[in-house]
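Okay, predicted coordinates and the sequence, questions at the end:
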Amino acid sequence: MTRQIIATPNAPSSPLFSQGIRAGSALYVSGMVGVDPTTGELAGAAIEKQTTQALRNCESVLEAAGCTLADVAMVTVLLANPADFAGMNEGYATVFPTDPPARAVARLGPELPGILVSITMTAHIAQ
């Protein structure tokens, strides 16, 4: 199976990871944080704003691969502070208001200054 790297200027990037990898009909989106890629700044100090921005960053990677949020099968949310769960859900519901994908929520391992959430996705591309 071949592996295709997905890259877009519309999401945060790093030389340490690919924003997305397509392998067969699966698309794996790396953990995206709530940084606005146009400014390089956090979307805000509130978990709701960072969650929404992180999801929009994931959506940009999906679009670069020819997918949409409707193609997402699994989302993993990593929270810096478990007490932010309710606020994360508020931001999450603005992007997935109905028929959301499967989801897991866990604690974010590293402490990154100002980063409250990291979100990864797996989508399936129609062939």
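Ah, there it is.

Could you use CA atoms for every contact and neighbour count after this?
OK.

buried stuff in the helix of greatest length in the chain?
Looking across the chain with DSSP state H, the single longest helix is helix 47-64. Residues of helix 47-64 classed as buried by neighbour count (16 or more other C-alpha atoms under 10 Å): 47-62, 64.

so how far is it off the chain centroid?
5 Å (C-alpha atoms, centre = their mean, to the nearest Å).

Next SSE downstream of it?
strand 72-79 (DSSP states H and E).

Show me what that following strand is packed against.
strand 102-107, strand 117-124 (3 or more C-alpha pairs under 8 Å, 6 or more residues apart in numbering; DSSP states H and E).

then this one, side by side with the first:
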Amino acid sequence: MTDTHPIETDGAPRSDNPYSQGVRAGDTLYVSGYGPVDPETGGPVDGDIQAQTDRVLENVAAVVEEAGGDGLADVVKVTVYLTDLSDYERVNEAYGANFADEPPARVCVEVSRLPEDVRVEMDAIAYLG
């Protein structure tokens, strides 16, 4: 691959698994999926689904910023994974507060389970041009 490199930051949770926190390919950044994990403790944050959604988006923003971007303002696509679609409206409230001006394209799917049994995870694509 040409013009690609992994992005690593202490501002988002690290993993022992074989993947990068993000990969920059030219002006595009692909951010790995993040749950509501505190990068300092390595464990899921306490709180309701809205607090968990905020933590997920903080993790995504940290990777974008490490890659030279402007946090969530540069995100153009998000995939949301929920273990229970009854959380959808409350996730939307927190999500909308984080993407108030120009929300990115988005997909939301219900999944049977997420790592560490968290209730929400998101991955993202950002444009850093």
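Yep, it's here. Note that the structure is a prediction, hence the values are computed from the model and not measured.

Just say which of the helices and strands packed on strand 72-79 of the first structure is most tucked in.
strand 117-124 (a mean of 22; mean count of other C-alpha atoms under 10 Å).

according to the alignment, it goes to what range in the second structure?
Aligned using TM-score structural alignment, strand 117-124 of the first structure spans residues 120-127 in the second structure.

Mean distance between the matching stretch and the first structure after superposition?
Aligned to the first structure and superposed, stretch 120-127 of the second structure gives a mean residue distance of 0.6 Å (mean C-alpha distance after the TM-score superposition for the first structure).

list the contacts for the residue mapped onto residue 81 of the first structure from the second structure?
Using TM-score structural alignment, the equivalent of residue 81 of the first structure in the second structure is residue 84. Listed by C-alpha atoms under 8 Å, 6 or more residues apart in numbering, the contact set of residue 84 of the second structure reads 110, 111, 119.

try 7 Å
residue 110 (C-alpha atoms under 7 Å, 6 or more residues apart in numbering).

Could you do residue 121 of the second structure as well?
33, 34, 35, 56, 80, 81, 82.

mind running it again at 6 Å?
34, 35, 80, 81 (C-alpha atoms under 6 Å, 6 or more residues apart in numbering).

Is it correct that residue 111 of the second structure is in contact with residue 83?
Yes - in this structure residue 111 of the second structure lies within contact range of residue 83 using C-alpha atoms under 6 Å: 5.0 Å.
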